[in-house]
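Asks: sequence plus predicted model, see below.
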Amino acid sequence: MDNSVELAESAPPFGSLFPSARYFEIDSNIAGERFSAWISLPAQYDADETQSFPVVYQVDGNLFFPATAPFHQAVPRDSLSPVIPFILVSVGYSDAQSQDWQWLRVRDLLPPGEAIPEAMLQAVEYAVQAGLLSKEKGDAYLTMFSTPAADKFLGFLEGELHPTLAAKFRIDEENVGLWGDSYGGLFAAYVAIKRSSLFKRIGAGSPGIIENSQIFKLYQQALDSKEDYSGRRLHVTIAARELTQQTIYQWLVARGTTELLAETALHPLPGLQVSTEIIPLETHLTAGVPAWFSFLRACYGRSVAAEA
């Protein structure tokens, strides 16, 4: 007896996958690009129309929103390690550019003047040779890599996206966070050292800080400025296997990250609270989601909120 049934293939609607999320696209005058924002509100948002909530911005939204959003409304109820309710804003690239997000992020997440590792340039060349990228796009990305513009992307977040969302949602303006991983972690470290006027709780997962990175020049400038970083937190994570296994990530990630942590210990920025956690067993590829939850525990855990 034939028990087979017909499979009706279709693209599932966004709402069926992420019922509590909303999706927006916004054109940035500062960056001259179009970005996307996936927004997930806390479960408590509609219960009290007078209550405002912290907001956490997460970069590389095309990758991390699908991986973390399903847990967003549940983590405040986690009895083992609850965090305070917050609005999640995951920032990425529009539908038209979504297939190229892994290249576009290099433009937006690296500080101006940051050198591009040879391995990244080789990755573009390989993608062209393998037919994954057109020669035209590959050349465009290599040109783009020569002028990274994290300053413009930060300007977009601070000066365009956040004011727009603050006018639409009930946001606690004194409790705005930022998290990123890999080059997103580099961007997060850049924002923390730049002493952003908006972002006060920042998580940098496996930041791609190479030798002679602009991060160290900016850190020295911050030290020389003697500015007060009180009320600000920086949580840095790194994957155990980035540290222990002899791979490219030892010098692309582990060396620079440990050097930054050494600087924060030996020459601390006045008032900046720095914490760190090694993500056990994981690699550069697999540590991102655990790093996100590590950041939430460190900067938005209920015990941390009680101390603030």
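Replies: Thanks, I have the structure now. Numbers count the residues shown, from 1 in each chain.

Asks: make it CA atoms for all contacts and neighbour counts henceforth
Replies: Fine.

Asks: strands of this structure, start to end?
Replies: Secondary structure of the chain (DSSP state E): strands at 21-27, 34-40, 53-58, 87-93, 171-181, 201-205, 233-239, 273-279.

Asks: next, the angle from the second one to strand 21-27.
Replies: The one in question is strand 34-40. Strand 34-40 and strand 21-27 are oriented at 160 degrees to each other (axes from the mean of the first three to the mean of the last three CA atoms, to 10 degrees).

Asks: do the shortest one as well
Replies: Between strand 201-205 and strand 21-27, the angle formed by their directions is 90 degrees, by the same axes, to 10 degrees.

Asks: contacts for strand 201-205?
Replies: Under the contact criterion CA atoms under 8 Å, 6 or more residues apart in numbering, strand 201-205 has outside partners 175-182, 184-189, 192, 232-238, 288, 291-292, 295, 299.

Asks: one more: the fourth one?
Replies: Residues lying outside strand 87-93 but in contact with it, judged by CA under 8 Å, 6+ apart, are 34-42, 53-62, 64-65, 72, 101, 171.

Asks: do that again at 7 Å, thanks
Replies: Defining contact as CA atoms under 7 Å, 6 or more residues apart in numbering, one finds that strand 87-93 is touched by 34-42, 53-62, 65, 101.

Asks: next: the third one.
Replies: When contacts are defined by CA under 7 Å, 6+ apart, strand 53-58 is touched by residues 85-91, 170-172, 175-180.

Asks: whichever of those end up buried, select them in PyMOL.
Replies: Applying 16 or more other CA atoms under 10 Å to the contacts of strand 53-58, the buried members can be selected in PyMOL as follows:
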select buried, resi 85+86+87+88+89+90+91+170+171+175+176+177+178+179+180
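
Asks: and among the strands of the chain, the most buried is which?
Replies: Of those, the one with the most neighbours on average (mean count of other CA atoms under 10 Å) is strand 201-205, at a mean of 31.

Asks: that one vs strand 273-279, what angle?
Replies: 30 degrees.

Asks: residues touching the spatially most central residue of the chain, list them.
Replies: Nearest residue to the geometric centre of the chain (CA atoms, centre = their mean): Gly180, 2.0 Å. Residues in contact with Gly180 (CA under 7 Å, 6+ apart) are 58-59, 188, 203-205.

Asks: alright, now check it against this:
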Amino acid sequence: MHVTIPNTQRFNVEADYRNRSFQIDVYQPNLPVPDEGFPVIYLLDGNSTFSTVVDAVRLQSRRPERTEVHPAVVVAIGYPTEEPFATERFYDYTLTEPDFDVTKKWGDRELPAHGGAEEFLAFIENDLKPLIESKYSINKQKQTIFGHSLGGLFVLHTLFTNSQAFQTYIAGSPSIHWNQTAILKEREQFINTKPKLDKTVSLLVAAGEMEGNHASYMLDNAKQLTEELKAVPNLEAAFQIYDNENHISVLPRLINQSLKIALK
């Protein structure tokens, strides 16, 4: 017997690069549509996060006057696989080849292709968003992008290169070390050009306490990057460490905090 999540749909969307096909899962609340439309959360690595986020939104938005979490559409950008992660993410979420030695991680295995972040972002902006907005009632002024690990790196890239694309950016345990030279260059350009954000944009960068022991300096990189962004006008940048959490266990706590920021 197949179990389905209520009020959800699944469909595939073809992209115009690398014969890429994305598995898109969408949840829309079974509630009257607000005059301005529902807020929307776009999830990277959708295979791994969709059900958790949907359950959190469904439960917490039942009493928004208490939780400060309002109903929202959830859009998971995943891949046609039953696994939580797909190797295609290495191309879609990264800017260039890795800046560090990956031989210990990959050994004799072939390193997946890298450097497709621009193409992936163009797919989201030019193909996926218009499709979602044609099928669902979306408030274009309350859009969130959520990414973790390499997905968190992509979220930062999106903020630095297209800060008007979303109003809330969630970068969990961002793999800054993976493309450190490129992402820090983008950060400096973003800060130095003093982007004129029409309205306040929120950024949450977060990681688990146990990631502080990682050879990538995950916590230090994330904290330093966030601190320097606090000087940008109309950018509300926050950094959070979750105690006793590792690179994967951090996700449920990150999701809960993200909803309070994105759907208040």
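Replies: That came through, no problem. This is a predicted model, so every value here is computed, not measured.

Asks: TM-score of the superposition?
Replies: TM-score of the superposed chains, computed with TM-score structural alignment, normalised by the length of the second structure, equals 0.89; 261 aligned residues with a CA RMSD of 2.3 Å.

Asks: tell me which of the contacts of Gly180 of the first structure persist in the second structure.
Replies: Of those, the ones still in contact in the second structure (both residues aligned by TM-score structural alignment, their matches' CA atoms under 7 Å) are 58-59, 188, 203-205.

Asks: want to throw these into JSON lines with distance to Gln273 of the first structure?
Replies: Below are those laid out as JSON lines (distance: CA to CA, whole Å):
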{"residue": "Gln58", "distance to Gln273 of the first structure": "20"}
{"residue": "Val59", "distance to Gln273 of the first structure": "22"}
{"residue": "Ala188", "distance to Gln273 of the first structure": "15"}
{"residue": "Gly203", "distance to Gln273 of the first structure": "12"}
{"residue": "Ala204", "distance to Gln273 of the first structure": "13"}
{"residue": "Gly205", "distance to Gln273 of the first structure": "16"}
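
Asks: Arg302 of the first structure versus Arg77 of the first structure, what's the distance?
Replies: 11 Å (CA to CA, to the nearest Å).

Asks: same check on Asn62 of the first structure?
Replies: In terms of CA to CA, Asn62 of the first structure sits 28 Å off from Arg302 of the first structure.

Asks: how many other residues sit next to Lys200 of the first structure?
Replies: 22 (other CA atoms under 10 Å).

Asks: check contacts around the counterpart of it in the second structure.
Replies: Aligning on TM-score structural alignment places Lys200 of the first structure opposite Gln167 in the second structure. Shown in contact with Gln167 of the second structure (CA under 7 Å, 6+ apart): 141-144, 201-202.

Asks: equivalent analysis for Leu219 of the second structure, please.
Replies: Contacts for Leu219 of the second structure (CA under 7 Å, 6+ apart) come out as 207, 211-212.

Asks: one more pass at 10 Å, please.
Replies: Taking CA atoms under 10 Å, 6 or more residues apart in numbering, we find Leu219 of the second structure in contact with 173-174, 176, 205-213, 225, 239-241.

Asks: what of Val232 of the second structure?
Replies: Per CA under 10 Å, 6+ apart, neighbours of Val232 of the second structure: 190-197.

Asks: any idea how far Thr161 of the second structure is from the residue lying closest to Glu97 of the second structure once chain neighbours are set aside?
Replies: Distances taken as CA to CA, 6 or more residues apart in numbering place His114 nearest to Glu97 of the second structure, at 5.5 Å, with adjacent residues excluded. His114 of the second structure sits 18 Å away from Thr161 of the second structure, taking CA to CA as the criterion.

Asks: ok, now Leu184 of the second structure?
Replies: 12 Å.

Asks: joint contacts of the two?
Replies: Jointly contacting Leu184 of the second structure and Thr161 under the rule CA under 10 Å, 6+ apart are Phe190.

Asks: where do the helices sit along the stretch 151-264 of the second structure?
Replies: Remark: helices assigned in the stretch 151-264 of the second structure by DSSP state H, counting those that start in this stretch are 180-192, 218-229, 250-262.

Asks: export these to a markdown table and append columns for distance to Pro98 of the second structure.
Replies: As requested, the helices of the stretch 151-264 of the second structure are exported to a markdown table (distance: least, CA to CA, whole Å):
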| stretch | distance to Pro98 of the second structure |
| --- | --- |
| helix 180-192 | 8 |
| helix 218-229 | 15 |
| helix 250-262 | 24 |
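
Asks: please identify the deepest-packed of those helices.
Replies: Most buried of those, by mean neighbour count (mean count of other CA under 10 Å): helix 250-262, with a mean of 19.

Asks: the first structure: which residue goes with Trp106 of the second structure?
Replies: So, by TM-score structural alignment, Trp106 of the second structure is matched to Val124.

Asks: could you find the closest non-adjacent residue to that match?
Replies: Spatial nearest neighbour of Val124 of the first structure, excluding adjacent residues (CA to CA, 6+ apart): Gly138 at 6.1 Å.

Asks: hmm, Ala127 and the one you found touching each other?
Replies: Yes. Taking CA atoms under 10 Å as the definition, Gly138 of the first structure is a contact partner of Ala127 at 7.9 Å.

Asks: between those two, who's got more neighbours?
Replies: More crowded of Gly138 of the first structure and Ala127, by other CA under 10 Å: Gly138, with 21 against 14.

Asks: fine by me, thanks again.
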